[in-house]
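> let's see this in three dimensions:
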Amino acid sequence: ALGCAILHEPSIIFLDEPTSGVDPISRRQFWDLIYELSGSGVTVFVTTHYMDEAEYCDRIGLIYRGKLIAIGSPEYLKTELMKEDILEVACDRSQDAMDQIGGLPDIKEVTLFGNGLHVVTGNAASAEKSIRNLLAGQNYVVTGIEKVVPSMEDVFISLIEAYDREHQKGIKDGV
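This is a model prediction of the structure:
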């Protein structure tokens, strides 16, 4: 399908989920081709639900419930629009720790991330102290807590939660 799309050398191409169901090697080759097209001056629009793939793009538009809720470079979205901090917590018994950490006052969300946890908070310093105290008091082995750059998935989730909060507020206020 891509071959047919580029045969007549268009100045713009729309690709809808181009790597869905594609193996990792073919996926990489596909993105190399997209970069090559972009480098030659072709504008390439890509839709994807793979947030890690979205980061390959120069600009990203995040669409939620049919509305464009954010647009910008991956770096801009991560640094300017992400209102919360992300702490990566490495400890034993991550699943149990997730439930414990979720009950702390400064914590907005806790999710499993690899062998550890991603903790969303409005105040990284305060949250780190609370997490360390909680886990130490319950004999968890903590091997690290560090503030990390949010992933595109973290950004997207944060933005849709903010959108939903604002939308609910409007409904409650009769807007």
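> make it CA atoms for all contacts and neighbour counts henceforth
OK.
> so what's the residue nearest to the spatial centre of the chain up against?
Closest to where the C-alpha atoms of the chain average out (Cα atoms, centre = their mean) is Glu153, at 1.5 Å. Contacts for Glu153 (Cα atoms under 8 Å, 6 or more residues apart in numbering) come out as 51-52.
> ok, it to Val89 distance?
17 Å (Cα to Cα, to the nearest Å).
> what comes into contact with stretch 53-61?
Under Cα under 8 Å, 6+ apart, the answer for stretch 53-61 is 48, 68-74, 152.
> the structure of the following sequence is requested for comparison with the preceding one:
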Amino acid sequence: MSMQAIQAASEPDIVIDVEGLTKSFGGPPVVKNLTMRVHKGLIYGFLGPNGSGKTTTLRMLCGLLTPDSGHGTCLGYDIRTQTADIKRHVGYMTQRFSLYQDLSIRENLEFVARIYNLENPRRAAQNAIARLGLENRADQLAGALSGGWKQRLSLGACILPAPELLLLDEPTAGVDPKARRDFWDEIHKLAHEGMTVLVSTHYMDEAERCHEIAYIAYGELLTHGTVEQVVADAHLSTYNVTGPDLADLADRLKTLDGVDMVAPFGVELHVSGRDGEKLDAATAALRAQGPQIWTRGEPTLEDVFIDLMSRTKDNYA
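Next up is the predicted model:
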């Protein structure tokens, strides 16, 4: 066993411990010098724009991709030399539905159970069907399911062998709000039972349901921690602006030094700056003359997300 694996084994609450991961596919790095540590039983959220390296990171962690440089462990196993061991203990739900369209829910789950050599495949499949509320659809063909039901089936297949770590790559894209909420309720139950979950998402309400989050932009990890820590570390001062002509106001604000982020949220604007004094000075005249109403606000996770996006550049641009 490698020294890294020995160290991780001595800290049983550390599920992922990697340092300096870098990966490219013939061009600029898709992941660049990424270091992270994840504790057991956490729901850890990956945020970032499309092409930012989230999927590549997940695949390196579970042994599907070998990093160009960097090292570390997943579940105590070396991510370079012990990938077969990692794969036996990880459930990975990809962005694209990957089960058999022409098999029923029950047949798909029984097939997966046999692949993993579970002792009683029929019983294992039935338990997953019951847990995820699929009883009424158990004999329906997977190809005829809606997005939300396919999502439940995929999750059922992932958790059949009782993995210690669950990797979810944008699992709720394209499903309705109730299906998303039901899915997340199940994820929290799994975490409560001791499973560690890494999930990539673009939905701010989902990110706020994670115990910790990490923001990755074009291969680099820019910030991580609890939602509260990430928002506080952004040091954004924010105004909420209501009233007439907000579109014209937004265009004016974007030209002002000291205004770093302007974003419409429903019937108001969020106006933020990384330097509170510069923001106040830049907006003083507009706040005094109206006709809009300016009130102090607290920055949201979405404000931070937009601000981070504005500060990063696509490594292929």
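> make a markdown table out of the contacts of stretch 53-61 of structure 1 and add neighbour count.
Shown next, in a markdown table, are those (neighbours: other Cα atoms under 10 Å):
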| residue | neighbour count |
| --- | --- |
| Thr48 | 15 |
| Leu68 | 10 |
| Ile69 | 14 |
| Ala70 | 15 |
| Ile71 | 14 |
| Gly72 | 16 |
| Ser73 | 16 |
| Pro74 | 20 |
| Met152 | 22 |
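> please say which position in structure 2 Thr121 of structure 1 maps to.
Aligning on TM-score structural alignment places Thr121 of structure 1 opposite Gly273 in structure 2.
> I figured Ser114 of structure 2 was touching Ala124, is that so?
You called it Ser, but residue 114 of structure 2 is Arg. No. The criterion here is Cα atoms under 8 Å, and Arg114 of structure 2 misses it with Ala124 at 9.7 Å.
> neighbour count winner among these two?
Neighbour totals were compared for Arg114 of structure 2 and Ala124, and Ala124 leads with 18 against 15 (other Cα atoms under 10 Å).
> the more buried one corresponds to which position in structure 1?
By TM-score structural alignment, Ala124 of structure 2 lines up with nothing at all.
> next helix or strand past the helix or strand containing Ala124 of structure 2?
For Ala124 of structure 2, the element it lies in under DSSP states H and E is helix 121-131. Later in the chain than helix 121-131 of structure 2, the nearest helix or strand by DSSP H and E is helix 147-159.
> run the angle between that following helix and helix 121-131 for me.
Going by axes from the mean of the first three to the mean of the last three Cα atoms, to 10 degrees, helix 147-159 of structure 2 is angled at 130 degrees with respect to helix 121-131.
> just after helix 147-159 of structure 2, pick out the following helix or strand.
Moving toward the C-terminus from helix 147-159 of structure 2, the next helix or strand (DSSP H and E) is strand 165-169.
> neighbours around the equivalent of Thr43 of structure 1 over in structure 2, how many?
Aligning on TM-score structural alignment places Thr43 of structure 1 opposite Thr196 in structure 2. When neighbours are defined as other Cα under 10 Å, Thr196 of structure 2 has 25 of them.
> now do the buried residues in the helix ranked longest in structure 1.
Longest helix of structure 1, by residue count under DSSP state H: helix 152-172. If you call a residue buried by 16 or more other Cα atoms under 10 Å, then helix 152-172 of structure 1 has these buried ones: 152-156, 158-160.
> tally of neighbours for the aligned partner of Glu220 of structure 2 in structure 1?
Matched by TM-score structural alignment, Glu220 of structure 2 corresponds to Lys67 in structure 1. Lys67 of structure 1 has 9 neighbours, counted by other Cα under 10 Å.
> show me the contacts for the counterpart of Gly156 of structure 2 in structure 1.
Using TM-score structural alignment, the partner of Gly156 of structure 2 in structure 1 is Gly3. Not one residue lies near Gly3 of structure 1 by Cα under 8 Å, 6+ apart.
> re earlier: can you give me the buried ones in the helix holding Ala124 of structure 2?
Those would be 121-122, 124-126, 128-129, for helix 121-131 of structure 2 by 16+ other Cα under 10 Å.
> which of these lies at the shortest distance from Ile216 of structure 2?
Ala128 (33.1 Å; Cα to Cα).
> find the nearest non-adjacent residue to the closest one, please.
Computed as Cα to Cα, 6 or more residues apart in numbering, the closest residue to Ala128 of structure 2 that is not its neighbour in sequence is Gly156, at 5.6 Å.
> separation between the one you found and Ala9 of structure 2?
29 Å.
> for Ser69 of structure 2, same thing?
According to Cα to Cα, Ser69 of structure 2 stands 22 Å off from Ala9 of structure 2.
> quick one: which of these two has more around it?
Set Ser69 of structure 2 next to Ala9 and count neighbours by other Cα under 10 Å: Ala9 wins out with 16 against 13.
> report the contact partners of the counterpart of Ile107 of structure 1 in structure 2.
Aligned by TM-score structural alignment, Ile107 of structure 1 pairs with Val259 of structure 2. Val259 of structure 2 is in contact with 253, 271-273, 278-279, 282, counting by Cα under 8 Å, 6+ apart.
> so can I have TSV of those residues showing secondary structure?
Listed next are those as TSV, based on DSSP: H, G, I helix; E, B strand; the rest coil:
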residue	secondary structure
Leu253	helix
Val271	strand
Ser272	strand
Gly273	strand
Lys278	helix
Leu279	helix
Ala282	helix
